[in-house]
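Participant: here you go, sequence then predicted model.
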Amino acid sequence: MVFAVVALIALLVVLIGWGKVPPFVAFLLTALVAAFSFGMPLDQVAKSMEKGVGDMLGGLTAIICLGAMFGRAIADSGAAQSIARTLIDAVGLRFILLAMALTGLIVGIPLFYSVGFVVMVPLILTIAKRANLPPVYVGLPLLCGLSVAHGFLPPHPSPVALISLFNADTGLTLGYGLIVSIAALAAGGPLLALTLKRLNAIPQAQAGAETSFAVAETDEARTPGAFNSFTTALLPVLLIAVTTVLMVTMPATSPGKPLVGFLGQSVVVLTLALIYATFSLGVLRGQAFTGQMGRYADALKDVAGILLILAGAGALKQVFVDAGISDQLGAWLTALPLHPLVLGWLIAMVIRVALGSATIAGLTAAGLLQPVIAASHVDPNLMVLAVGAGSLMFSHVNDPGFWLFKEYFGLDLKGTFLSWTVMESLVGVVGLLCVMGLSLVV
C-alpha cells in the first residue's frame, strides 16, 4: 500500500515536472490511476472525484476570490507603496532592513505573492538606488516577508485550504502564524541580508532590460495616506483577531456571541474588507466605481489556475479516502518514529523540492496527513503551519519564484542559490522550529 501511494505521488511529480501537464489535469489523472489501482467500483470513481472537487472548492472559492480582489485594491491604489515609504521614513536608513521586512509582511497579508513581487520590486530598486545600497541587500527582507505571509497566513490559498482540510481554526492559525512568521522573517530577511551585502547583482531595470521588468512606481502624490493604507491592508487581520478574542472571552450564553461568530467567519471578514477597500482606496479618492469593478474582474481571472489546482487536489484526496487508503496510510505514518509535525513538514518539503510549487506541495501533503491528525491528536493549527514551512523549503530551478528573483535582480545562478534559495530554506527550518516550540506550550 505504501509503495503504491509513493508511486502515485511519483506519477504526479512526473506528470507536472517532466510532462508539463497542467496541475489540474495531473491531479485528475493521478486520481483515476489511484481509483483503478485500489479497486474502487467503476460506478463510484466519478462520484468520488466530483465530491472531492465540490468539497474542496465549496468553502474556499469565495475566500480566495475575495482575497484576490482585496489584494488588487491594495496593489492598484498604491497602498502597498505608501506602507513601504511610511515605514522607511519612520526608521531611516539605519534600520532599513527592518522596515523592508515589516513592509513585506504587512503587504504580503492582502497580496498574493506574485502580485506583491511585481508591485514592490520597482520600489525596492528605487530605494536601493537612492540609498546607494545593493538591491539584493535591500530587497531580500521585503521579499522574505511576502514569502512568509504566502506560506503561513490566511487568506493565502495554501493556508486557507489547509485550515479547511485539517478542520483548524482560522483565528488561532493566524495568531500562531504571526508568531512563526516574525521569527522566520527575522532569520530569512534582515539577518541573512547582512551576509549578502557584497553580492554582485545588476538589476534588469538598471541594465536596460525589456519593459517587462520596468514596472512603474506609483507617484507618491497619487498614493493613499499612511493611515488609510495601513488600516485597509490590516483590516482582515484586525477583524479576525478581535472576533477570535471575543469568542474566547465572551460567556457562552451571551446574546452577542452568535453575531461575533458570524463576523469572524473568513468569508464575512473578507467581504467587509473588500467593501471598505473599494471606498477607502477607490471611490472616496475619486476613482470610478465601475473602474474598480473592472479591476476586480481581472483579479478573478488571475486566480483561476489556483482554484483548478485546489479542485484537482480535492479529487485525489477524496479517492484516497473512499478507497480506504487514507486510514491505512494514516496508521502507517503514525507508526513512524517521527513527531507528526516533523512528518508533515518533511512530506511537504519533499514534494516542494520535486515540483517547485508551495501550493501543490501543501495540498498534496494535506491529503496524506488528514488521518495522521485524527490518530495522533496533534494540534491542527500547528499542522497547518508545519506543512506551510515544509512547502517553502529549498526553492530551486523548478520554482517560478526562483527565476523571477534571478531575472529581476540580475543575478547569476550561484548568487540566486546563495540568496533566494537560502532565504526560503531558512524560513522553512526556522518555521518548523517555532512550530515545535509552540507545540510544547499550546
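Facilitator: Here it is on my side, so go on.

Participant: rest of the way, CA atoms for contacts and neighbours
Facilitator: Noted.

Participant: how close does the nearest residue to residue 417 once chain neighbours are set aside sit to residue 402?
Facilitator: Leaving aside its chain neighbours, residue 417 sits nearest to residue 396 (7.3 Å; criterion: CA to CA, 6 or more residues apart in numbering). Distance, residue 396 to residue 402, by CA to CA, to the nearest Å: 6 Å.

Participant: so for those two, which residues contact both of them?
Facilitator: Between them, residue 396 and residue 402 share these contacting residues under CA atoms under 8 Å, 6 or more residues apart in numbering: residue 421.

Participant: ok, residue 402 - contacts?
Facilitator: Here residue 402 is in contact with 395, 396, 416, 420, 421 (criterion: CA under 8 Å, 6+ apart).

Participant: can you list those in CSV and add secondary structure?
Facilitator: Converted to CSV, the contacts of residue 402 look like this (DSSP: H, G, I helix; E, B strand; the rest coil):
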residue, secondary structure
395, coil
396, coil
416, helix
420, helix
421, helix
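
Participant: let me see the ranges of the helices in the stretch 101-250 of the chain.
Facilitator: Applying DSSP state H, counting those that start in this stretch to the stretch 101-250 of the chain gives helices spanning 113-131, 135-152, 157-165, 170-186, 192-194, 226-249.

Participant: how about residue 31, what does it touch?
Facilitator: 49, 315, 316, 319.

Participant: quickly find the element holding the third one.
Facilitator: Taking DSSP states H and E as the criterion, the element that holds residue 316 is helix 304-322.

Participant: ok so, going back, how about the contacts of residue 402 in CSV, adding neighbour count and distance to residue 101?
Facilitator: Shown next, in CSV, are the contacts of residue 402 (neighbours: other CA atoms under 10 Å; distance: CA to CA, whole Å):
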residue, neighbour count, distance to residue 101
395, 26, 19
396, 22, 22
416, 24, 19
420, 24, 15
421, 21, 17
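
Participant: before we move on, back to that, between the helices of the stretch 101-250 of the chain, which gets nearest to residue 385?
Facilitator: If you check each of the helices of the stretch 101-250 of the chain against residue 385 by CA to CA, helix 135-152 wins as the nearest, at 5.8 Å.

Participant: centre of the chain to that closest one, how far?
Facilitator: 12 Å (CA atoms, centre = their mean, to the nearest Å).

Participant: how far off helix 157-165 does that helix point, in degrees?
Facilitator: 20 degrees (axes from the mean of the first three to the mean of the last three CA atoms, to 10 degrees).

Participant: take the one below as the second:
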Amino acid sequence: MFGEIWPLITVVIGILILLALIILLKLNTFISLIITSMITAILLGMPLDKVVETVEKGMGSTLGHIAIIFGLGAILGKLLSDGGGATRIADTLINKFGEKNVQWAMVIAAFVIGIALFFEVGLVLLIPLVFTLAKRTKVSPLKIGLPMITALSVTHGFLPPHPGPVVIAKELHANLGQVLLFGIIIAIPVTIIAGPLFGRIAPKLTPTAYTREGDISSLGAQREFKPFEMPSFGISVLTATLPVILMLIATIVQLATGSVDGGKNIIEKIIYFIGTADTAMLIAVLFAMFTMGVKQGRKNKEIMTSVTEAIYPIGMMILIIGGGGTFKQVLIDGGVGDTIAKMFEGSTMSPILLAWIVAAVLRLALGSATVAAISTTGIVLPLLQASDVNVALVVLAIGAGSVICSHVNDAGFWMFKEYFGLTVKETFLTWSLLETVISVSGIIFILFISLFV
C-alpha cells in the first residue's frame, strides 16, 4: 500500500522542498526548480544516470515551442507600447465611454491590450493611466484598477499566445486554435463577472481599501504621447489582435472543413500554416514593425532597440518556465501520473474538474501560475489517454485553476499591494478574492461548455 502511494508522497515532499528553497532560503525560482526536480527524481527511484537526462528532456521539450512564441509575444507587446498603439486604444475607449463608464472602458482596453501584452507589461503600461483617470474623475484608483487587472489576468490565464495556455496546450497535444476559440467564449463572461460586477461588491467587503492613494513612483517616468505621435485606433487594435485573428481563421476553416491534419488542398495548407501560433506571431511582429514603427516615422535603429529591449525582461521567466518543465517531466517519467490514473480508474469525476483541482492546489502551494500549470500537465496527461474529453477544455481548466487565490507566495500579490497602497488584509479581500472569482467562474463556464462539445 505504501509503495503504491509513494509517488504521491514524493510530490508533496517535492513541493515542500521547493517552498523551503524559495521562501526560507530565498533561492532563485529557476535554481530551486532544478534542485527540486533532481531530488524528486531520486526519491521516485529514478536511476541516477537518467536524472539529468530527464531534466534536460523536460527543459528542452517545454522551451522548444514556447520560446519562439514567448519571445515574439514580448516583441509585439513592446512595439505596441513604444509605438503608442496601446495608449491610443486606451485613450479612445475611455473617451468613447465617458467618465461615468470608465470602468467598462478600462476593462475593454485592458482586454484588447492584454491579448498582445504579457501580464506584467500590461500592468506597468496601464497602471499610470489608472491613476491619471482616478485623479481626473475623483474616484479611488482601485475602482478603476481592479477591472483593469481582471482583464489582464483573464487574458493571461485563458488566451494564447500567453505562455501558460500555449505551454499547457503543447504538453497535452491540444489544438491551439480551439483553445483560443473556447478561451474567448469563456473569457468574456468571466471578465464581466470578475471585473465590473465584482467591482461593485469589493468596496463593501473592504471600504478602507478604496480610501488608499497608492504609489507608482517605482515605475519611473512614463512617456506621454501626443495625438499625432500615435497610430489610429483601428490600426492599433488590428496590430494587437492580429495573431489571434490569424489563429481563429485557421481554426474556423478547420472546423468547417473537418480537416484534422495538414489540409485537403493548397489553400487550406496555406491557411493552416499562417494560422499556427509561431507563424501568426511572426507575421504580427513584422506587421507591428511597420504600423508601430516605419509608419510612425521611427527609424530602423529605434525599432530594433524596442525589439532588443523586449527580450531582456523575459530571460528569467523563460528559464523559470523551463524549470517548471523539468519538474513536469520528472513527474511523468517517475510514474506520478500513472499512479493518479490508477486511483481514478472507474471514477465518475470529470478529468476537466480534476485538472482544475490539481492546478489550484499547486497554485496555492507554489505561487507561480505558470509553474503550477506546467506541473499539472505531468499529473493529468495519463488520465486523458483513457478519456474522450475535449483536451482544449482541459487546457483551459488548468489555466483557470492556476490563477486561483494569489497570496503571499506570489509576486503579483505584492505588486498589487504596493501599487495601490493596501494592507495585507485588504489585498486578500481585493486581489486574492478577484483571482478566485476568475478561477471559479472560469471552471463553471468550462464545465458548461463541456456538456456540448
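Facilitator: Great, that's in hand. This structure is a prediction, so every number in the text was calculated from the model and none was measured.

Participant: hmm, back to that, tell me which other helices or strands the helix holding residue 316 of the first structure touches.
Facilitator: If you count contacts as 3 or more CA pairs under 8 Å, 6 or more residues apart in numbering; DSSP states H and E, helix 304-322 of the first structure packs onto helix 23-37, helix 42-58, helix 358-376.

Participant: one more pass at 6 Å, please.
Facilitator: Judged by 3 or more CA pairs under 6 Å, 6 or more residues apart in numbering; DSSP states H and E, helix 304-322 of the first structure is in contact with helix 23-37, helix 42-58.

Participant: and stretch 229-248 of the first structure, which residues are buried?
Facilitator: 229-230, 232-233, 235-237, 239-241, 243-244, 246-247 (16 or more other CA atoms under 10 Å).

Participant: just name the closest of the residues you listed to residue 263 of the first structure, please.
Facilitator: Using CA to CA, these come closest to residue 263 of the first structure at residue 243, 7.1 Å.

Participant: wait, that closest one touches residue 264, no?
Facilitator: Yes: at 5.2 Å, residue 243 of the first structure counts as touching residue 264 under the criterion of CA atoms under 6 Å.

Participant: residue 173 of the first structure maps to what in the second structure?
Facilitator: Residue 173 of the first structure maps onto residue 179 in the second structure, with residues paired by TM-score structural alignment.

Participant: now do the contacts for its match.
Facilitator: Contacts for residue 179 of the second structure were tallied using CA atoms under 6 Å, 6 or more residues apart in numbering; they are residue 392.

Participant: neighbours around residue 411 of the second structure, how many?
Facilitator: 12 (other CA atoms under 10 Å).

Participant: aligned to it, what sits in the first structure?
Facilitator: So residue 411 of the second structure corresponds to residue 400, using TM-score structural alignment.

Participant: quick check: closest non-adjacent residue to its match.
Facilitator: Closest to residue 400 of the first structure by CA to CA, 6+ apart is residue 356, at 7.7 Å.

Participant: how near is that neighbour to residue 338 of the first structure?
Facilitator: 25 Å.

Participant: quick one, which of these two is more surrounded?
Facilitator: More crowded of residue 356 of the first structure and residue 338, by other CA under 10 Å: residue 356, with 27 against 12.

Participant: need the counterpart of the more buried one in the second structure.
Facilitator: By TM-score structural alignment, residue 356 of the first structure lines up with residue 367.

Participant: just checking, that match touches residue 409?
Facilitator: Yes: if you go by CA under 6 Å, residue 367 of the second structure and residue 409 touch, sitting 4.9 Å apart.

Participant: quickly list what's touching both of these two.
Facilitator: Taking CA under 6 Å, 6+ apart as the contact rule, residue 367 of the second structure and residue 409 have no neighbour in common.

Participant: what's the closest non-adjacent residue to residue 62 of the first structure?
Facilitator: Spatially, and ignoring its direct neighbours in sequence, residue 62 of the first structure is nearest to residue 267 (6.6 Å; CA to CA, 6+ apart).

Participant: correct me if wrong: that neighbour contacts residue 65.
Facilitator: No: the pair residue 267 of the first structure and residue 65 fails to qualify as a contact (CA under 6 Å) at a distance of 9.9 Å.

Participant: centroid residue for the first structure?
Facilitator: In the first structure, the centroid-proximal residue (CA atoms, centre = their mean) is residue 150; its distance is 2.3 Å.

Participant: flag every buried residue along stretch 278-292 of the second structure.
Facilitator: 278-285, 287-292.

Participant: name the nearest residue to the counterpart of residue 51 of the second structure in the first structure, ignoring sequence neighbours.
Facilitator: Matched across to the first structure, residue 51 of the second structure falls on residue 45, judged by TM-score structural alignment. Spatial nearest neighbour of residue 45 of the first structure, excluding adjacent residues (CA to CA, 6+ apart): residue 35 at 6.5 Å.

Participant: corresponding residue for that neighbour in the second structure?
Facilitator: So, by TM-score structural alignment, residue 35 of the first structure is matched to residue 41.

Participant: if I look at that match, how far off is residue 402 of the second structure?
Facilitator: If you go by CA to CA, the gap between residue 41 of the second structure and residue 402 of the second structure works out to 23 Å.

Participant: what number of residues lie near residue 64 of the second structure?
Facilitator: Residue 64 of the second structure has 12 neighbouring residues, counting by other CA under 10 Å.

Participant: so what corresponds to it in the first structure?
Facilitator: Checking with TM-score structural alignment, residue 64 of the second structure has residue 58 as its match.

Participant: before we move on, what about residue 120 of the second structure?
Facilitator: Match for residue 120 of the second structure (TM-score structural alignment): residue 114.

Participant: same thing with residue 265 of the second structure?
Facilitator: Matched to the first structure by TM-score structural alignment, residue 265 of the second structure sits across from residue 254.

Participant: report the secondary structure state of that match.
Facilitator: Here residue 254 of the first structure is recorded as coil under three-state DSSP.

Participant: next: residue 328 of the first structure.
Facilitator: Going by three-state DSSP: residue 328 of the first structure is helix.

Participant: residues near the match of residue 35 of the first structure, how many?
Facilitator: 27.

Participant: what of the one 4 residues further on?
Facilitator: Residues contacting residue 45 of the second structure under the criterion other CA under 10 Å number 12.
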